[in-house]
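J.: Just a sequence and a predicted model for now, questions to come.
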Amino acid sequence: MSGHPSDLVTEAFEAQRDRLRAVAYRVLGSHADAEDVVQEAWMRLVRQDEATITNLAGWLTTVVGRISLDVLRSRQAHPEAARGQELPDLVVTPADHPMPDEQAVLAESVGLALLVVLDSLTPGERLAFVLHDMFAVPFQEIGTILGKSADAAKMIASRARRKVHARDRPAGPGREHREVVQAFRAAAVDGDFAALLRVLDPDVKLTVDTSTGVVVTLGATQVAAGARMFSGEAARHRPVLVNGVPGHMSWRPDGTPLSVIAFTVSAGRISAIHIVVDPVKLAAIPLSAPA
């Protein structure tokens, strides 16, 4: 291709860009990483002899899948370098306001609850599940990306699907969810350890996104022991939706944002808590403190 793809190929790539970005985002949970993956796919296309490509859409899907798989494996091998990847890009809206259509689609497609489940999969399982179940990519193509046969890819996707479906379907922003979260907050404020354990799933995962990195705590006992962070010095707070999941955003007395907390509830207990205290990420949320 000699560094300059034809106008026809460039046009075809641009027609595929949104789909490729969607694939990478659902695999990786990060808009920034998804953009990087799509840009890398473009650079590889530039270097490719276009005469060797018989199906551009399939070729690009394969390339994006391989690059995304490399990113997942790198995160797994170097968790300290996966800064910020424990949480997806946040869409925070007031709980009493309807979300714009685009944000609603984002929240539905990669909500916090789904991310918790996807994080429990191996890189191969996650890729196979997303490509097949969300984008209907044939197992032959998935096998090519994974370096396995179509039958092996089918087994990997099936195993991933069982893991996803084995998790109790998280409660939506309904009354049960609100009641569980309210019980947790009350127990945290009161320092009631026993009450905290009653509303926490034994395998609850707490993820805190700070300015210096992501801190993960596993298990109800450990999370309950650190619950004083939920009853801190916030002067003002308001209920919000975080990627479609009910939560709270808090501000200091001077009006600067303190934290965003989102709760995933499954089978009447809190199965995941996501907290953002990174000032850079908080500053990017266009919400002001309640009067």
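T.: Noted; the coordinates are in hand.

J.: Please make it C-alpha for all contacts and neighbour counts, starting now.
T.: Will do.

J.: since we're on the nearest residue to residue 127 once chain neighbours are set aside, how many residues are nearby?
T.: Sequence neighbours aside, residue 27 is the residue nearest to residue 127 in space, at 6.1 Å (criterion: C-alpha to C-alpha, 6 or more residues apart in numbering). For residue 27, the tally of surrounding residues (other C-alpha atoms under 10 Å) stands at 26.

J.: just residue 222 next, same as before
T.: For residue 222, using other C-alpha under 10 Å, the count is 15.

J.: cool, and residue 165?
T.: Residue 165 has 10 nearby residues by other C-alpha under 10 Å.

J.: so where does it fall, helix or strand?
T.: Per DSSP states H and E, residue 165 falls inside helix 150-166.

J.: Show me what that helix packs onto, helices and strands only.
T.: With contacts taken as 3 or more C-alpha pairs under 8 Å, 6 or more residues apart in numbering; DSSP states H and E, helix 150-166 sits against helix 112-118, helix 123-129, helix 139-146.

J.: Comparison target below:
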Amino acid sequence: MTDQTDLSEEFEAYRARLLAIATRVLGSTADAQDVVQEAWLRLARQEPGSIENLGGWLTTVVGRLSIDAIRSRTTKGEVSYEEQFRDPIVTPDDADASQSPEDLAIQADALGLALMVVLGSLRPEERLAFVLHDMFAVPFGEIGQIIDKSADAAKMAASRARRKVQGAPRPTSGRHEQRRVVDAFLAAARDGDFDGLLEVLDPDLRWELHGSRDVTVTRGRKDLLRALARGRDSGVTARRVLVGGQPGILAWSPSGAPLTLMACTVENGRMTRVASLTDGARLERLDLPPRDPEESDA
């Protein structure tokens, strides 16, 4: 590394990987961006030529900063609500090559919401060990150095995490079927087709409404159907998206402000779970697709 320009260029070559690691460990794009920015600031303070393995050094810094961020959440009492619906990665369901390399790197193995919830229940070291080894092929020896433990201890931490992750629910429907169900849901909601909605909503539907202060959970279709009727009457528009790589819907108010982000679980041709994020402040900080799909290529 010679000067600040060269340093910045070398860092940018690692940015997508670092952001992907931090996003998976923290489950929050905003927190991940903060961690990566702090890693850059620390790198900029290093003496030129003092780092032999820049990629390893940056991975270590991002890993440790991510652990510190998780522990800080716990200290501040933020985990209980934030972990229930952590900031997801939201992309158009018709994503194509017009996306940036950074977007594609994050989306390539995007986590489903069920897996994100499982990761959120792990200890910080377990979460980091699992993400680094199983998703980014970092050797246990290097992981041990990052978490200040032996390679064997790092391997055990990843193994404990893996057992929990393997028990997470898996989608029983393929992507084509998921899209069909979401499209049918959107069409029925737009047209006020009550029977059509009943066709795609499971009778024992679990609806989680994540507001600005609390989370409300209901069983059955009644409450969601009422909310959909209100939205149709008020001119709400919506489009299909991917939420953490899984089927979802993003809705806007008539003024164009993001109104609701819905993450959907599709099983056997019906939606069995819908998690709706309606907290305006959290929606504003997410990197959301545009309301008009034509703007995706802009």
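T.: Cool, the structure landed. What you are looking at is a predicted structure, and each value in this text was computed from that prediction instead of being measured.

J.: TM between them?
T.: Superposed pair, TM-score by TM-score structural alignment, normalised by the length of structure 1: 0.71. Supporting alignment: 265 aligned residues with a C-alpha RMSD of 4.0 Å.

J.: For residue 228 of structure 1, which non-adjacent residue is closest in space?
T.: Nearest-residue entry for residue 228 of structure 1: residue 188, 6.1 Å, with adjacent residues in sequence omitted and distances by C-alpha to C-alpha, 6+ apart.

J.: Contact partners for that neighbour?
T.: Residues near residue 188 of structure 1 by C-alpha atoms under 8 Å, 6 or more residues apart in numbering: 196, 227, 228, 230, 231.

J.: Assign a three-state SS to the residue nearest the centre of structure 2, would you?
T.: Centroid check for structure 2 by C-alpha atoms, centre = their mean gives residue 88 as the closest residue, at 2.7 Å. Under the three-state scheme (DSSP: H, G, I helix; E, B strand; the rest coil), residue 88 of structure 2 adopts coil.

J.: Hmm, it is touching residue 243, no?
T.: Yes: under the criterion of C-alpha atoms under 8 Å, residue 88 of structure 2 makes contact with residue 243 at 6.2 Å.

J.: Tell me if I am right that residue 231 of structure 2 is in a helix.
T.: Yes: assessed by three-state DSSP, residue 231 of structure 2 belongs to a helix.

J.: residue in structure 1 matching it?
T.: By TM-score structural alignment, residue 231 of structure 2 lines up with residue 234 in structure 1.

J.: what about the helix holding residue 165 of structure 1, how far off from structure 2?
T.: With mean C-alpha distance after the TM-score superposition for structure 1, helix 150-166 of structure 1 departs from structure 2 by a mean of 1.1 Å once superposed.

J.: That helix aligns to what range in structure 2?
T.: Aligning helix 150-166 of structure 1 against structure 2 (TM-score structural alignment) gives residues 151-167.

J.: Quick check: buried residues in that stretch?
T.: Neighbour-count burial for stretch 151-167 of structure 2, counted by 16 or more other C-alpha atoms under 10 Å, picks out 151, 153, 154, 155, 156, 157, 158, 159, 160, 161, 162, 165.

J.: Stretch 53-73 of structure 2 too?
T.: 54, 58-67, 69-71.

J.: got the contact list for residue 139 of structure 1?
T.: 132, 150, 151, 153, 154.

J.: Show me the two of the residues you listed that sit farthest apart.
T.: The widest separation within these, taken as C-alpha to C-alpha, falls between 132 and 151 and amounts to 13.0 Å.

J.: contacting residues around the match of helix 150-166 of structure 1?
T.: 115, 118-119, 122, 125-127, 129-130, 133, 140-145, 147.

J.: Equivalent analysis for stretch 281-291 of structure 1, please.
T.: Stretch 281-291 of structure 1 is contacted by residues 91-94, 236-238, 250-251, 255-260, 276 when judged by C-alpha under 8 Å, 6+ apart.

J.: How far off centre is that stretch?
T.: Centre-to-centre, stretch 281-291 of structure 1 and its host chain are 21 Å apart (C-alpha atoms, centre = their mean, to the nearest Å).

J.: isn't residue 207 of structure 1 right next to residue 274, touching?
T.: Yes: between residue 207 of structure 1 and residue 274 there is a contact at 4.9 Å, judged by C-alpha under 8 Å.

J.: so what sits against both of these two?
T.: Counting by C-alpha under 8 Å, 6+ apart, the residues touching both residue 207 of structure 1 and residue 274 are residue 87.

J.: Look at the residue nearest to residue 228 of structure 1 and give its secondary structure.
T.: Using three-state DSSP, the structure places residue 188 of structure 1 in helix.

J.: what's around residue 4 of structure 2, how many residues?
T.: 11.

J.: distance of it from residue 13 of structure 2?
T.: Distance, residue 4 of structure 2 to residue 13 of structure 2, using C-alpha to C-alpha, to the nearest Å: 14 Å.

J.: State the distance from the aligned residue in structure 1 for residue 53 of structure 2 to residue 43 of structure 1.
T.: In structure 1, the residue equivalent to residue 53 of structure 2 is residue 55, according to TM-score structural alignment. Using C-alpha to C-alpha, residue 55 of structure 1 is found at 17 Å from residue 43 of structure 1.

J.: ok, of the contacts of stretch 151-167 of structure 2, which come out buried?
T.: 115, 118-119, 122, 125-127, 129-130, 133, 140, 142-144, 147.

J.: Which of those residues sits closest to residue 191 of structure 2?
T.: The shortest gap between residue 191 of structure 2 and any of those belongs to residue 115, at 33.7 Å (C-alpha to C-alpha).

J.: Is the closest one in contact with residue 127, as I believe?
T.: No: between residue 115 of structure 2 and residue 127 there is no contact under C-alpha under 8 Å: 11.4 Å.

J.: any chance you could map the helices in the stretch 151-291 of structure 1?
T.: Assigned helices in the stretch 151-291 of structure 1, in chain order: 175-190, 193-199, 220-225, 279-283 (criterion: DSSP state H, counting those that start in this stretch).

J.: Return the residues in contact with residue 141 of structure 1.
T.: Residues near residue 141 of structure 1 by C-alpha under 8 Å, 6+ apart: 58, 62, 150.

J.: Let me have these in JSON lines, extended by distance to residue 178 of structure 1.
T.: Output for these, formatted as JSON lines (distance: C-alpha to C-alpha, whole Å):
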{"residue": "58", "distance to residue 178 of structure 1": "44"}
{"residue": "62", "distance to residue 178 of structure 1": "42"}
{"residue": "150", "distance to residue 178 of structure 1": "44"}
